[in-house]
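Asks: all I have is the shape, not the residue letters:
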């Protein structure tokens, strides 16, 4: 895309965090944005703030784990603007804990339903329209560095690893078909979002949450992760990185390039046939050493 002025972007999980950061960055570039989320009040507040800055914004409440609601989001977006240029499958939640066998089936169903099936539903619902338009279009799928490394939260990591695989396959499929649609994979590190309080949006149909480990080590881990997220990258900076990747038609978007050493560690194990081993994030070992 040589120019963004007047383009239309649909963003899920857009009421806060990375989704809102993308919306802000897109609006700065003159893109019209459709914000979608399950948090109605937060969605309305985000839209009001963007409109106050002069942005053209439309909102649609949708649960991405529900295929029919995502299909309705696609139709509502087309009805509003007549076309779609950018789709950001961004909505995500975190649940579950370690060890993995403590995670409930409700945890698995909720996290996979949003993080993985939300992307699947977005692709299935929007792709026919994007291909039919025959104009340049772009899909951004939000994964995580957790989907490229080992030793993290098993439920969340599994969902994001699946998004990585799906997105890489989708990119290759579209390239083989010389499609007008391109793809980017967003793999953020710590970003200042509300991901650690995702339980606020947990559906009543999946109420059984896994118990929090009560050990001093687990408590230290939780505190450390909370601190890292609170001090994380500004979501607007992430949005601007995504915008640059769309402009350059670049697939991988790494918000924290210094984390690639953890990906390298995993790949070395794989290529050399070694058993899996964790590669602690910077600062983690020091934080945990206090309780060991």
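Replies: Okay, I see it. Just so it is clear, the structure is predicted and the values come from calculations on it, not from any experiment.

Asks: hey, let's count contacts and neighbours off CA atoms from now on
Replies: Noted.

Asks: burial count for the residue lying closest to residue 81 once chain neighbours are set aside?
Replies: Once flanking residues are discounted, residue 81 sits nearest to residue 8: 7.3 Å by C-alpha to C-alpha, 6 or more residues apart in numbering. Close neighbours of residue 8, defined as other C-alpha atoms under 10 Å, add up to 25.

Asks: adding another structure so you can compare the two:
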């Protein structure tokens, strides 16, 4: 489904979604969203471990897969070339789902997983899988490439919360203590940078918008940093609620932030870092938010899914 230029951000009907998705029966809280196939489809994962694939042209669930691992789905990554979906549950386990809806567990040579979500690098050639004490970099296009392991330089009690790519060859790690670590993938034996950037407040979410990084923390602050310097934030924004989710539009022009228990979502302009406006979700909570990777489409979920076209 291509962006059709209606919906937000305009003065009229600004809270009316372009699409509203729900099942006829057993709608459960959705924790993972991903637009795929040029926005013609959407993948969602719920708290019961059910993976749903939605056809956005007909606005219906076209496929539903019960993963049967008794754990919520928190992240999916779609490999378009191989037509494989990588599925991560809350235990940190990774499963592969093929185009015939068969699935199997991916062996990551470790049993101690992290709750941080896996990410695919911008080149879309490698996926980083967080584990309790290290990251595992796996090339998904060439099995002959050796996996690369990076051990965390922080205390063992300091839990990894988020991983975000800075560019094609480096990633940012955010920890419960407020520490951030930069890892150059070309030099896996040591980290490039480490600093506590949040005055010891736990990091909840991190997202990159071109040359800036947005970090939300438990002290109800949003801190925006230059991608190349984390010594001091460019701007600190006080939020009325603790922000636990951040999503950036594909062109990096706007950022949306939300809190699970609050139905208001705030929109910021990334160039000026100014607040634009707040729009209200249709439900009682916001369990997941996600921009498309290629358009203005933006999805938010509870036990149903709303999709807006967020214009400039």
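Replies: The structure has been received and is ready for your questions. Note that the structure is predicted; figures quoted are calculated from it, not measured.

Asks: got a TM-score for the pair?
Replies: TM-score for the superposed chains, counting by TM-score structural alignment, normalised by the length of structure 1: 0.28, backed by 145 aligned residues with a C-alpha RMSD of 6.5 Å.

Asks: hang on, the earlier thing: I figured the residue nearest to residue 81 of structure 1 was touching residue 78, is that so?
Replies: No: between residue 8 of structure 1 and residue 78 there is no contact under C-alpha atoms under 8 Å: 9.5 Å.

Asks: please, where are all the strands along structure 1?
Replies: Using DSSP state E, the strands of structure 1 run over residues 8-12, 32-37, 57-61, 86-89, 137-142, 181-187, 252-254.

Asks: I'd like those as JSON lines, with distance to residue 21 of structure 1 appended.
Replies: Shown next, in JSON lines, are the strands of structure 1 (distance: least, C-alpha to C-alpha, whole Å):
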{"stretch": "strand 8-12", "distance to residue 21 of structure 1": "10"}
{"stretch": "strand 32-37", "distance to residue 21 of structure 1": "11"}
{"stretch": "strand 57-61", "distance to residue 21 of structure 1": "14"}
{"stretch": "strand 86-89", "distance to residue 21 of structure 1": "12"}
{"stretch": "strand 137-142", "distance to residue 21 of structure 1": "13"}
{"stretch": "strand 181-187", "distance to residue 21 of structure 1": "13"}
{"stretch": "strand 252-254", "distance to residue 21 of structure 1": "15"}
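
Asks: for residue 225 of structure 1, find the nearest of those strands.
Replies: Residue 225 of structure 1 lies closest, by C-alpha to C-alpha, to one member of the strands of structure 1: strand 181-187, at 17.3 Å.

Asks: what angle sits between that closest one and strand 137-142?
Replies: 20 degrees (axes from the mean of the first three to the mean of the last three C-alpha atoms, to 10 degrees).

Asks: and strand 181-187 of structure 1, what does it pack onto?
Replies: For strand 181-187 of structure 1, the elements it packs on are strand 137-142, helix 154-176, helix 235-248, strand 252-254, judged by 3 or more C-alpha pairs under 8 Å, 6 or more residues apart in numbering; DSSP states H and E.

Asks: try 7 Å
Replies: Counting contacts by 3 or more C-alpha pairs under 7 Å, 6 or more residues apart in numbering; DSSP states H and E, strand 181-187 of structure 1 packs against strand 137-142, helix 154-176, strand 252-254.

Asks: tell me the angle of the second one relative to strand 181-187?
Replies: So the one you mean is helix 154-176 of structure 1. Interaxial angle, helix 154-176 of structure 1 versus strand 181-187 (the same axes, to 10 degrees): 150 degrees.

Asks: list the buried residues in helix 154-176 of structure 1.
Replies: Neighbour-count burial for helix 154-176 of structure 1, counted by 16 or more other C-alpha atoms under 10 Å, picks out 154-164, 166-168, 170-171.

Asks: I'd like the helices and strands packed on strand 181-187 of structure 1 written out as JSON lines, with distance to residue 28 of structure 1 added.
Replies: Shown next, in JSON lines, are these (distance: least, C-alpha to C-alpha, whole Å):
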{"stretch": "strand 137-142", "distance to residue 28 of structure 1": "18"}
{"stretch": "helix 154-176", "distance to residue 28 of structure 1": "27"}
{"stretch": "strand 252-254", "distance to residue 28 of structure 1": "20"}
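
Asks: what about residue 88 of structure 2, neighbour count?
Replies: Counted with other C-alpha under 10 Å, residues neighbouring residue 88 of structure 2 total 27.

Asks: got a list of what it touches?
Replies: 73-76, 94-95 (C-alpha atoms under 7 Å, 6 or more residues apart in numbering).

Asks: mind picking the two most distant members of those residues?
Replies: 74 and 95 (12.0 Å).

Asks: of the two, which one has the most company?
Replies: It is residue 74, of residue 74 of structure 2 and residue 95, that has more neighbours when counted by other C-alpha under 10 Å, with 25 against 20.
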